[in-house]
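Colleague: predicted structure and sequence below. I'll ask about it afterward.
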Amino acid sequence: MKKIVIAAAAATACATSAQAGGFERSATPLGFMFEKGNYAELSFGSARPKVSGALNAAPSVTTGNVTKNYSTVGLAFKSDLNDQISLGVTLDPTFGADVAYPTGTGYPIAGSTAKLRGDTLAVIGRYKINENVSVHGGLRSVGIGGDVSLVNGGSNFYRATFNNDRDVGYLIGVAYEKPEIALRVGLTYASETKHELDASGFSAFAPGGVISGSTTVRLPKSLTLDFQSGVAADTLVFGSIRWVDWSVTRLDAPFANPPAPLPPVNPLVSYAKDTITYNIGVGRKFSDAFSGAVSIGYEKTQGIPTGNLGPTDGLLSLQVGGTYTHQNMKITAGVRYVDIGNASALKSTPTSTTGNARFAGNNALAFGLRVGFSF
């Protein structure tokens, strides 16, 4: 029971997160560390978000779809050094954002674009204290970089490339297992990282129009509670609660602010509150080879104006997936539909509590595939 049903629980986690809090696209995976024996997996994700809005004062002036489709690839490998100690490594496309406001819409910042990319390379160890209790921890090398191009009234007044920068953080956690009922509860903390991004490009407000400087951004710490338990023959309930400290994250661009009467641009990215994301679902074994799962996800809408480079707020999602097991191979596929929370954007001042644009009725569709081998 344990092997098949735990595979079912993994099915819905396979689909990429698609518009989770901040610009996180996935959390560093840890499930592979609990596989038996030596194990390797390759995962693919693809998301198709649709996010659009309109000016409150002129609802006929719309943005068009401002988000781009994207794909992700992840790798993980784990080896048992002995009966108590396991060592693993994972490469995960943790962070990302792709925003492009179509031209010709009449929206004030039509033609503006922004892209962020971040990944996590983690080396993780796990030590089994006894049959039920284990601890895990390791080091995380986190990278982040990107570029932005800002347009106002059809005029491009700012372009910048932020060179990729890496910082080392850590993760630490504990897990309790009761194999006879497929019970596992795990708690994992991941530390914050700090990045100094060198910027280069053009600004209409910099001396000579040339950008020369850097900006500091902190990527948030997180705390994740994962759980699963058998509740009947071949049936498993699973879920997670994840807190991410997004309120520490702020990205300012050197020489980005235009003089009055135009509104200030900075910060390019900032978040007023942290996020808590909930997921709960049920998995079921249908045969010796196939198991399936369905789950729902929820992230509260904060109701605070966002920046134009991330005009989403909260989510409600439905995930469906299945796992096929054959000898030492396990194939997991999942699909996720996300109802993206409404957001206000285009703030007039950094401290304003209202926005003059409304993004509503948005969604995303994500697909995921994971192939794992035990050996």
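Modeller: Yes, it's here.
Colleague: switch to C-alpha atoms for all contacts and neighbour counts from now on
Modeller: Fine.
Colleague: who are the contact partners of L121?
Modeller: Neighbouring residues of L121 by CA atoms under 8 Å, 6 or more residues apart in numbering: V89, T90, L91, D92, R140, S141, V142.
Colleague: farthest-separated two in those?
Modeller: Within these, V89 and V142 form the most distant pair, 13.6 Å apart (CA to CA).
Colleague: structure B:
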Amino acid sequence: MGLAFRLKTLTVAVAALSIANFANAAGLDRSGQDITAFLQDGLYTEAVYTYINGDVTGKDASGNDIDDIAEPYDFFRYGVKADINDTFSVGILYDEPFGAAADYSGQNNFITNSDADAIVKNFTGNPNLTADLVDQNIQGLQGALTPGNPGGLSPEQLQQAQTQLIGLQAAQNLANRAGEATQVEVRTESITGILGAKFGANKEFQVYGGPVAQQVRADVKLRGSAYSTATGYTTNISADQDYGWLAGISYSKPEIALKAALTYRSEIEHEAKAFESYPLASAASAGALSSNRGDTINITTPESVNFDFQTGINPTTLATAKVRWVPWSDFAIVPSLYNEVSTINPAYRPEGLPLVSYDDDQWMVELGLAKRLAPALAVSGNIGWDSGAGNPVTSLGPIEGYYSAGLGAKYNVTENWAVSAGGKYLWFGDAKGKTPTQNIVSDFESNDGYVLGVKVSYQAQ
């Protein structure tokens, strides 16, 4: 009885140490979709803030330096769980499961030339053209192409004027993006409702499940010569909410502080509104395609499987393990205009190219130890490995997984309230960046980052 009580106390003491256990570099994974708040005993609630900062630098295909592209990224996680009786439990979880934040800077192939006149001259091959002259010529050609042909141009002259107008408009669109950088931002939010039912002689087993509401939005800018004819491309994907589900099973043995849980989350299919701007679309298609398009886009966020495990080693020490699998090889973002322009090249027919995709599935493993130093104080340490989602990988997130080491501590302010803090250092895997056309356009080596987290929790048993 004394051993069981001490192990239970230890479990309570370290339950909230998992502050920064997930900050995954594979695909768009961020929060790790943790559900351990629901697995706590009694009434439990938590609020978690996580901050991620990476140093991701490299070189482009021309050997130019690429300054740090990793934008600092933060997100929140909340959880509430309550027992209806000794059999049924309910919970609500909020997190921000997937995301990305990258911003290129410096003088490299991912930045548009800051000189609009130079862009015009390079694109048209006319050393005498300037951005102002392009604007004037466009106005003149639009006047000449007024319906009814008031200038009396021959069919050949009309065709010539139309072709010239398309080329000048492409040059104008590129010049309007002078000095801009490649950027990406993806944000998601998720709310999960869970109902659990315990069974077994000692209520040691629990099955649980429930609905998931998820919102996703994204903005992507491709700039610079690295993207060839796709330079200047922009897509804004408006926020869309759709639904999926979660299901799992857990087992507990309180006398040795053992808990194990296997959780599956379904994929979620989104149909969002997207606005695309592709400056060279009209020129590349000889006027068949517009350079701007508003359309729907289908994005399916991936399914996942999480395994969470803990067990007491002695009355003051707890061992933990986490494993996560996400099939990023099934994920793709395929805006319709970008995809259609790609089919102009016979090599990419009939499917065309996605804007973002990954080659491999993600595996993440983390092992930890927690130690109670005093009745109100516990510390923990962990090491981890993330496989990444392939190499080469999209130039919008050129990292191949990571190795990690982390530390955390929790202090029980009162019998029920506690504050936890944790940190993790990440050694990112070297990766080569590629464009959707599979061209290797960058090389990123010897990069790292860190994660910091703070949690406030309340538990009443």
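Modeller: Received it, and whenever you're ready, just let me know what you need. Everything numeric in this text was worked out from a predicted model, so none of it was measured.
Colleague: neighbour count: V89 and V142 of the first structure, which is higher?
Modeller: Neighbour comparison, V89 of the first structure and V142: the larger count goes to V142, with 26 against 22 (by other CA atoms under 10 Å).
Colleague: can you find the partner of the more buried one in the second structure?
Modeller: For V142 of the first structure, the aligned position in the second structure is Q214, judged by TM-score structural alignment.
Colleague: which ones are touching the closest residue to its match other than its chain neighbours?
Modeller: Residue nearest to Q214 of the second structure in three dimensions, not counting chain neighbours: S190, with 4.3 Å by CA to CA, 6 or more residues apart in numbering. Each residue near S190 of the second structure by CA under 8 Å, 6+ apart is listed here: L93, Y94, D95, E96, P97, V212, A213, Q214, Q215.
Colleague: state which strand of the first structure is the longest.
Modeller: strand 155-178 (DSSP state E).
Colleague: C-terminal to that one, what's the next element?
Modeller: strand 183-190 (DSSP states H and E).
Colleague: and the angle from that next one to strand 155-178?
Modeller: 140 degrees (axes from the mean of the first three to the mean of the last three CA atoms, to 10 degrees).
Colleague: check the fit of strand 183-190 of the first structure onto the second structure and give the mean distance.
Modeller: Taking mean CA distance after the TM-score superposition for the first structure, the mean distance separating strand 183-190 of the first structure from the aligned residues in the second structure is 0.9 Å.
Colleague: counterpart of L10 of the second structure over in the first structure?
Modeller: By TM-score structural alignment, L10 of the second structure lines up with V5 in the first structure.
Colleague: where's that match, which helix or strand?
Modeller: Counting by DSSP H and E, V5 of the first structure is part of helix 2-11.
Colleague: what range in the second structure does the following helix or strand past that helix sit on?
Modeller: Elements were assigned by DSSP H and E; along the chain past helix 2-11 of the first structure, the next helix or strand is strand 39-50. Counting by TM-score structural alignment, strand 39-50 of the first structure pairs with residues 44-55 of the second structure.
Colleague: re earlier: for the match of L10 of the second structure, give its distance to A11 of the first structure.
Modeller: Per CA to CA, to the nearest Å, V5 of the first structure is found 10 Å from A11 of the first structure.
Colleague: what's the answer for I181 of the first structure, then?
Modeller: Here the criterion is CA to CA. By it, I181 of the first structure lies 19 Å from A11 of the first structure.
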